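Trainee: predicted model and sequence follow; I will ask about them next.
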Amino acid sequence: MNKAELINAMAAESGLTKADSKKALDAFVASVSKAMKTGEKVSLVGFGTFSVAERAARTGINPSTKQPLHIAAKKVVKFKPGAELTAE
């Protein structure tokens, strides 16, 4: 499902217009992104939890040259699905 299909599904499920559904989705994405940038967790009961984790610096290997290279530390977003979302 892409963004346009999600907007159509949200509009059909909620009874909102497609324009309002797009605004709601954009606001949700912006709010979650803002929280992630500040390091906050976002928990949606029944859906899941978005959190930020830190990856340590490590040494990797360039597959074409087989030379070692340094991979810098970085922050990544993790998602843990809630109990109601997990597939049976």
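Mentor: It's in. Numbering: from 1, shown residues only.
Trainee: only C-alpha atoms from now on, for both contacts and neighbour counts.
Mentor: Will do.
Trainee: OK, contacts around the nearest residue to A56 once chain neighbours are set aside?
Mentor: Nearest residue to A56, sequence neighbours excluded (C-alpha to C-alpha, 6 or more residues apart in numbering): A73, at 4.6 Å. A73 sits next to E54, R55, A56, A57, R58 when contact means C-alpha atoms under 8 Å, 6 or more residues apart in numbering.
Trainee: ok, and here's another one to check against it:
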Amino acid sequence: MAKNRSELVAEVAEKSGLTQKQVSDVLDGVFEVFSSAVANGEKLTVPGWLSVERTERAARKGRNPQTGEEIEIKAGYSVKISAGSKLKAAAGSPN
């Protein structure tokens, strides 16, 4: 079952003993740090859980799906999020 932000905040507040407002403020801070790191081209790692980094995409040719016309897609940036060992272990393995 997918969780939205408010469900996540409520569950973390319950498990941590913090108020939902405190948890929400912490999440805002965490995501601001992630955004800042990505904007500055830095890799941010939470050992065992995840890493977030900006990646470069080269310019390339593509097609307009409506017309089939070939178009040039500019070089740009993307974001890569990788799961760490603890997150992968939590996912389990197929039986």
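Mentor: It's in. What you see is a predicted model; the values in this text were computed from it and never measured.
Trainee: about what we covered before: the residue nearest to A56 of structure 1 pairs with which position in structure 2?
Mentor: A73 of structure 1 maps onto A75 in structure 2, with residues paired by TM-score structural alignment.
Trainee: one step back: JSON lines for the contacts of A73 of structure 1, including neighbour count and distance to E84 of structure 1?
Mentor: Output for the contacts of A73 of structure 1, formatted as JSON lines (neighbours: other C-alpha atoms under 10 Å; distance: C-alpha to C-alpha, whole Å):
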{"residue": "E54", "neighbour count": "10", "distance to E84 of structure 1": "27"}
{"residue": "R55", "neighbour count": "12", "distance to E84 of structure 1": "29"}
{"residue": "A56", "neighbour count": "10", "distance to E84 of structure 1": "32"}
{"residue": "A57", "neighbour count": "11", "distance to E84 of structure 1": "35"}
{"residue": "R58", "neighbour count": "10", "distance to E84 of structure 1": "36"}
